[in-house]
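# sequence-free structure coming up:
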């Protein structure tokens, strides 16, 4: 286990280095930050003087070396717009985004596992045909269209759910405030979480179904049936456990992907999270904030993928993490 964690830590450092290099190298293509900082009334000489003060005229390697030196100390630069450390600005918005990802993940788990298992066990039933037909439709519809349709139906026509914002928040700890602890905040979470889950949920239903069908055709499942074990025990203990191995692998990657998908969801619902902040940073050419966002999202991917490998061993103890063999 220690060897596995050490190897993954080294891989994570390499990945984060590459992410930081790519993120920092594209900032010059995003526009001139001085345009947003000083407007049009400042002379060219003053602009060049300010660029020298900010270090924007330095060679790329000098700028990146300065950035890397600060990054290893937790300093990802100063936001031009907020006049605060970029990492602090990002982390202040992180709880709102994680709330969406948590709610969407919970919806995916609660719905996809029973739906996928049922579709595998009863492949010719009417309900299975409905589930699979809906999954095809769900994969085809972009998340922002689902969000807009949800607002039209449940907010405008029916008036059941709020259409934007986080609603009433409850202080949890430090700067962390949660909408899950108040009824108004919970109502504000329903549509954004469902919209965010809608693009991943059909994928997981189809994945669980296909893996379950393959598992049910294996010899050990046939042997369990021949022994006279209860079908529920065969399906949900023996078959489902082995079905979940590839699902966990894909799930870890997709949960990280959902952090990126929150950009669309947060924009439609005006949700004050990292994704909405990122779009504002792009519009303002706030390059330190953009780079900080990309690095934080990359770090989330790395952490989630490492946790997935650890969960692998919990689901199937025969997976030897240290050696990577099964």
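Nice, thanks for sending it over. This is a predicted model, so every value here is computed, not measured. Numbers count the residues shown, from 1 in each chain.
# okay, CA-based contacts and neighbour counts for the rest of this
Will do.
# tell me the SS of residue 221?
Three-state call for residue 221 (DSSP: H, G, I helix; E, B strand; the rest coil): helix.
# now do the strands in this protein.
170-173, 176-178 (DSSP state E).
# packing partners of the last one?
Packing partners of strand 176-178 (3 or more CA pairs under 8 Å, 6 or more residues apart in numbering; DSSP states H and E): helix 86-121, strand 170-173.
# take this one as well and set it beside the first:
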């Protein structure tokens, strides 16, 4: 176990370093922040002073070395636009993004898993066909269009749910959360469902395929021969094996949901990192963009490690010493 964890940590360090290289040189290739930060009427002396203050007068290899040093020290520099530590700006807003992503993933499991079990258990029934045909919508509908439609129906026409903001929050361990209050749950319902729709369809179809495959396996036939009830076979023997691929997909979806929640946050005016990232991209605010991307990379690496552990817990046949 210790050897396996050590291998995963070393792999994580390698992935993080490769991402540092890609992120740093990629951002330097797409544009010059000086063009947006310095007004055209600025004098040559002012221009040179600002460039020196930002460290952009150094050769690119030295800038990269300073960048790596800052990452190791937990300091990714100050935002060009907000003149505050870039990582502080991201961390201040990140709990809201994290909360939205976790709620969306939870919805995908709570809705997608039971519907997939129902569809896979009786694939020829009318209900199963309705569920599977409806899941196509989750893959087909554009995220921003679904978000606008939800606001129009439930926020404007019916007036059941608020369409913007985070609502009332409570502080737990120094971090404010909205899902712990009724008003917060009302505010998070629409953006979480909008963000979860694609994942619901994916979990549903993955579960349905897993149930159909598991029901024709030898261990299920043996369980039937022992006289176990269909309910026990489905909820114990079939479900445990279906969960193995579902856990893997859901774990990866969590990282993707966090990374790509920007559109949903923008449409619903959710106070996460979405708005600040869009503003930073427009202004080429490199420290803020890098801080966000590095945080997402570390989350991806951590989530993958947790998924690997859960994968082996659910299926003991997989040796912990595997590469």
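Yep, that arrived. Computed from a prediction, not measured in an experiment: that's the story for all the values here.
# return the most buried member of the strands of the first structure.
For the strands of the first structure, ranked by mean neighbour count under the definition mean count of other CA atoms under 10 Å, the leader is strand 176-178 at a mean of 17.
# other residues contacting it?
For strand 176-178 of the first structure, contacts defined as CA atoms under 8 Å, 6 or more residues apart in numbering pick out 92, 95-96, 99, 169-172, 185.
# pull the contacting residues for the closest residue to residue 206 of the second structure other than its chain neighbours.
Spatial nearest neighbour of residue 206 of the second structure, chain neighbours left out: residue 246 (6.9 Å); criterion: CA to CA, 6 or more residues apart in numbering. Counting by CA under 8 Å, 6+ apart, residue 246 of the second structure makes contact with 203, 206-207.
# report how many residues lie close to the aligned partner of residue 99 of the second structure in the first structure.
In the first structure, the residue equivalent to residue 99 of the second structure is residue 99, according to TM-score structural alignment. Other residues lying near residue 99 of the first structure total 17 when counted by other CA atoms under 10 Å.
# ok, so what distance separates residue 99 of the first structure from residue 134 of the first structure?
As judged by CA to CA, to the nearest Å, residue 99 of the first structure and residue 134 of the first structure stand 26 Å apart.
# check residue 156 of the first structure too.
24 Å.
# now do the same end-to-end measure for stretch 230-243 of the first structure.
End to end - CA to CA - stretch 230-243 of the first structure spans 18 Å.
# ok, and for it, which residues are buried?
Neighbour counts over stretch 230-243 of the first structure (16 or more other CA atoms under 10 Å) mark 234-235, 238-240, 242-243 as buried.
# save the residues you listed as CSV, and put in distance to residue 83 of the first structure too.
Formatted as CSV, those follow (distance: CA to CA, whole Å):
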residue, distance to residue 83 of the first structure
234, 59
235, 57
238, 56
239, 55
240, 51
242, 51
243, 50
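# between the contacts of residue 246 of the second structure, which is nearest residue 293 of the second structure?
Nearest to residue 293 of the second structure out of those is residue 203 (CA to CA; 26.3 Å).
# got a list of what that closest one touches?
Going by CA under 8 Å, 6+ apart, the list of residues near residue 203 of the second structure reads 108-109, 112-113, 116, 246, 249-250.
# same thing but at 6 Å, please
By CA atoms under 6 Å, 6 or more residues apart in numbering, residue 203 of the second structure lies in contact with residue 112.
# now it: how far from residue 123 of the second structure?
16 Å.
# can you check residue 196 of the second structure too?
Counting by CA to CA - residue 196 of the second structure and residue 123 of the second structure are separated by 24 Å.
# who's more crowded, these two?
A count of neighbours by other CA under 10 Å puts residue 196 above the other of residue 196 of the second structure and residue 123, at 28 against 19.
# touching, the more buried one and residue 106? I think so.
No: between residue 196 of the second structure and residue 106 there is no contact under CA atoms under 6 Å: 8.4 Å.
# shared neighbours of the two, anything?
Joint contacts of residue 196 of the second structure and residue 106 (CA under 6 Å, 6+ apart) do not exist.
# how much space between residue 249 of the first structure and residue 1 of the first structure?
Plainly put, residue 249 of the first structure is 19 Å away from residue 1 of the first structure if you go by CA to CA.
# please disregard the earlier target; I meant residue 184 of the first structure.
44 Å.
# likewise for residue 162 of the first structure?
For residue 162 of the first structure, the distance to residue 1 of the first structure equals 47 Å [CA to CA].
# those two: which is more packed in?
Set residue 162 of the first structure next to residue 1 and count neighbours by other CA under 10 Å: residue 162 wins out with 20 against 11.
# for the equivalent of that one over in the second structure, list the residues it contacts.
Residue correspondence to the second structure (TM-score structural alignment): residue 162 of the first structure is matched to residue 162. Neighbour list for residue 162 of the second structure: 155, 187 [criterion: CA under 6 Å, 6+ apart].
# hang on, the earlier thing: so for residue 73 of the first structure, which of the helices and strands packed on strand 176-178 of the first structure sits nearest?
That would be helix 86-121 among those, by CA to CA, at 11.4 Å.
# tell me what that closest one is packed against?
Packing contacts for helix 86-121 of the first structure, counted by 3 or more CA pairs under 6 Å, 6 or more residues apart in numbering; DSSP states H and E, involve helix 183-198, helix 201-216.
# mean shift of the first one relative to the second structure?
Between helix 183-198 of the first structure and the aligned residues of the second structure, the post-superposition mean distance stands at 0.7 Å (mean CA distance after the TM-score superposition for the first structure).
# again with the last one
Compared with the second structure after fitting, helix 201-216 of the first structure deviates on average by 0.8 Å (mean CA distance after the TM-score superposition for the first structure).
# list the buried residues for that helix?
For helix 201-216 of the first structure, by 16+ other CA under 10 Å, it's 201-213, 215-216.
# swap in stretch 55-66 of the first structure?
56, 63-64.
# just stretch 316-326 of the first structure next, same as before
Neighbour-count burial for stretch 316-326 of the first structure, with 16+ other CA under 10 Å as criterion, is recorded at 319, 321.
# repeat for stretch 131-146 of the first structure
In stretch 131-146 of the first structure, counting by 16+ other CA under 10 Å, buried: 131-132, 135, 138, 143-144, 146.
# I'd say residue 135 of the first structure and residue 202 touch.
Yes: in this structure, residue 135 of the first structure is within contact of residue 202 by CA under 6 Å, at 4.3 Å.
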